[in-house]
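A.B. asks: coords below, sequence missing:
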């Protein structure tokens, strides 16, 4: 498992956290997401098969582009 950190300026509430978590977990069942609207930080633990760019692209597609 690799850990990736993203700053997501549009992350502002619990709904946003749920949407980001759902989108990222759809990539792989072992993906773990910790998102904090107060700091706009998203930490993702994902299998090595998923690259940071794939995760960032998923965030963009979900409407939460990383900075």
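C.D. replies: Here it is on my side, so go on. All of these numbers come straight from a predicted model, not from anything done at the bench.
A.B. asks: make it CA atoms for all contacts and neighbour counts henceforth
C.D. replies: Will do.
A.B. asks: got the residue ranges for the strands in this structure?
C.D. replies: When secondary structure is read from DSSP state E, the chain shows strands at 2-7, 32-36, 41-46.
A.B. asks: Just send those strands back as JSON lines, with distance to residue 65 and mean neighbour count too.
C.D. replies: Shown next, in JSON lines, are these (distance: least, Cα to Cα, whole Å; neighbours: other Cα atoms under 10 Å):
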{"stretch": "strand 2-7", "distance to residue 65": "9", "mean neighbour count": "15"}
{"stretch": "strand 32-36", "distance to residue 65": "14", "mean neighbour count": "18"}
{"stretch": "strand 41-46", "distance to residue 65": "11", "mean neighbour count": "19"}
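A.B. asks: next, the one to line up against it:
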């Protein structure tokens, strides 16, 4: 299992966290998603390789943006 951390811009509340979690969880291979709104960090746990582009696209679909850490 691999854990990767992403910085996400624009999240401010629990609804934001839920939206990001739901979209990222749809990516094949993702086994867990933890969102910390206070720090703007999203940790994605996977059981197979998942591209950063796929995570960024899912975050974008939720209405937010992955930014350089």
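C.D. replies: Everything's here; your move. Here the structure is a predicted model, which is why all the values come from computation and not from measurement.
A.B. asks: Overlay them and tell me the TM-score.
C.D. replies: Here the TM-score for the pair of chains, by TM-score structural alignment, normalised by the length of structure 1, is 0.84; 67 aligned residues with a Cα RMSD of 1.6 Å.
A.B. asks: returning to that earlier point: for the strands of structure 1, give me JSON lines that also has distance to residue 67 of structure 1.
C.D. replies: Below are the strands of structure 1 laid out as JSON lines (distance: least, Cα to Cα, whole Å):
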{"stretch": "strand 2-7", "distance to residue 67 of structure 1": "6"}
{"stretch": "strand 32-36", "distance to residue 67 of structure 1": "14"}
{"stretch": "strand 41-46", "distance to residue 67 of structure 1": "10"}
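A.B. asks: of those, which approaches residue 18 of structure 1 most closely?
C.D. replies: With Cα to Cα as the criterion, residue 18 of structure 1 lies closest to strand 32-36 of the strands of structure 1, at 8.9 Å.
A.B. asks: which residues touch the nearest residue to residue 7 of structure 2 once chain neighbours are set aside?
C.D. replies: In space, not counting the residues next to it along the chain, residue 7 of structure 2 is nearest to residue 41; the distance is 4.7 Å by Cα to Cα, 6 or more residues apart in numbering. With contact set as Cα atoms under 8 Å, 6 or more residues apart in numbering, residue 41 of structure 2 has these partners: 5-8, 35.
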